[in-house]
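Visitor: model this:
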Amino acid sequence: MLLCLFLLLAHILGEFRNRDSSLLEAAASTHHLIHLMASFSPFFPGLTDGDTISPDQDQLTGTEGKSVTMKCNYQTDESYIYLYWYKHDSDLRAPQFILWKRAKGSTDEHIPNKRYESRTTDTSTELIIRELTLADTALYYCAIDTQ
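Guide: Okay, the predicted model is just below:
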């Protein structure tokens, strides 16, 4: 009886696949989407009253194997700035450091994992993640430090 049910199910699925393979492909491809969220972080006590940082978009979706770019806009009168990115993928542990990069004319940076890249301007910081995997699904924080 169990073998008959299995064969019947296999036959039905085979017929469905033959009739509408594009629907199955579309459904399968949704499993390869990576959901990313960005937020600002008030981690650093060196900020002054006029310093702000906030994400350009609250949520992004990327495709496995492709690249995605997240952006945060910031405002400060300071000229000695560090911009940070963190990844928070579990409520059971603290956000994990990804990178820091200087801005406003400096090229100093520390990026341990070369899948990540950062671009900065006088008003924004970007985090580029290459070759997305499902493990990249997380909440990402951008932060500014004006030491």
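
Visitor: Going by C-alpha atoms from here, please, whenever you check contacts or count neighbours.
Guide: OK.

Visitor: mind listing the strands for this protein?
Guide: Ranges of strands within the chain are 33-40, 52-55, 59-63, 68-75, 82-88, 96-102, 109-110, 116-120, 124-129, 138-145, based on DSSP state E.

Visitor: right, so of these, which gets closest to A27?
Guide: Closest approach to A27 among the strands of the chain (CA to CA): strand 33-40, 11.0 Å.

Visitor: which outside residues touch that closest one?
Guide: Contacts with strand 33-40, where a contact means CA atoms under 8 Å, 6 or more residues apart in numbering, come from 53-55, 57-64, 70, 72, 132-134, 136-143.

Visitor: Can you say which of those residues are buried?
Guide: Buried residues within the contacts of strand 33-40, counting neighbours by 16 or more other CA atoms under 10 Å: 53-55, 62-64, 70, 72, 132-133, 136-143.

Visitor: show me what contacts the residue nearest to N73 when sequence neighbours are not counted?
Guide: Residue nearest to N73 in three dimensions, not counting chain neighbours: S124, with 4.2 Å by CA to CA, 6 or more residues apart in numbering. Counting by CA under 8 Å, 6+ apart, S124 touches K71, C72, N73, Y74.

Visitor: One more, please, to line up against the first structure:
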Amino acid sequence: IDLMLMCIYYVFGLTDGSDVTQTPLLWTKEGQSATMSCNHTKDATYYQMYWYQQLPGQNMKLIVFTTTTPPHKYEEGFSEEKFPAQKKVAQTGSLTVNNSKPEDSGLYFCAVSEHSDAAD
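Guide: So this is what the prediction gives:
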């Protein structure tokens, strides 16, 4: 029997308005990679992007904080090898899940924030 497991990624965007759009639903076969994109229509001061993962029955976890100037900041338990992120311009970014496994299936969120000198 050829058993094919699917990984499902639901993607949501978060800001203080409805200015973020993302890949809404993504299916992939086990072992393949899946790339989710996130775009916003705010100005270029909103160049900070956060990617979150929420697995079934678990709390949301931050995967990575990205800006237009790498390196990106990965949280403990997440690696650039498994979750490579791209952020070349302020208004768009992407997150890839490499070597998809059924346990990677869940909700993935992107959020954008404005650069603040107070945060430095």
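
Visitor: Translate the residue nearest to N73 of the first structure into the numbering of the second structure.
Guide: S124 of the first structure maps onto T92 in the second structure, with residues paired by TM-score structural alignment.

Visitor: Kindly report the same for L99 of the first structure.
Guide: In the second structure, the residue paired with L99 of the first structure is V64, using TM-score structural alignment.

Visitor: can you count the residues close to its match?
Guide: By other CA atoms under 10 Å, 23 other residues sit near V64 of the second structure.

Visitor: List the contacts of it.
Guide: Taking CA under 8 Å, 6+ apart, we find V64 of the second structure in contact with Y50, W51, Y52, H72, K73, Y74, E75, F78, A85.

Visitor: gap between K71 of the first structure and T107 of the first structure?
Guide: 18 Å (CA to CA, to the nearest Å).

Visitor: same question but for E131 of the first structure, I mixed them up
Guide: 24 Å.

Visitor: And the two? Which one has more around it.
Guide: Taking neighbours as other CA under 10 Å, E131 of the first structure and T107 compare with E131 leading, 15 against 10.

Visitor: what about the nearest residue to that one once chain neighbours are set aside, neighbour count?
Guide: Closest residue to E131 of the first structure apart from its sequence neighbours, by CA to CA, 6+ apart: G65 at 4.2 Å. By other CA under 10 Å, the residues close to G65 of the first structure number 14.

Visitor: For the aligned partner of G65 of the first structure in the second structure, give me its contacts.
Guide: Aligning on TM-score structural alignment places G65 of the first structure opposite G31 in the second structure. Neighbour list for G31 of the second structure: N98, N99, S100, K101 [criterion: CA under 8 Å, 6+ apart].

Visitor: Quickly note the distance from G31 of the second structure to M4 of the second structure.
Guide: Counting by CA to CA, the gap from G31 of the second structure to M4 of the second structure is 10 Å.

Visitor: Equivalent analysis for S37 of the second structure, please.
Guide: 25 Å.

Visitor: Which one's more surrounded, the two?
Guide: Between S37 of the second structure and M4, counting by other CA under 10 Å, S37 is the more crowded of the two (18 against 8).

Visitor: pretty sure that one contacts T23?
Guide: Yes: the criterion here is CA atoms under 8 Å, and S37 of the second structure meets it with T23 at 5.8 Å.

Visitor: Now the most centrally placed residue in the second structure. Nearest residue, chain neighbours left out?
Guide: The centroid of the second structure falls nearest to W51 when counting by CA atoms, centre = their mean (3.7 Å). Spatially, and ignoring its direct neighbours in sequence, W51 of the second structure is nearest to C110 (4.6 Å; CA to CA, 6+ apart).

Visitor: Tell me the counterpart of that neighbour in the first structure.
Guide: Per TM-score structural alignment, the equivalent position to C110 of the second structure in the first structure is C142.

Visitor: ok, now which ones touch its match?
Guide: Listed by CA under 8 Å, 6+ apart, the contact partners of C142 of the first structure are A38, S39, F40, S41, I53, S54, P55, C72, L83, Y84, W85, Y86.
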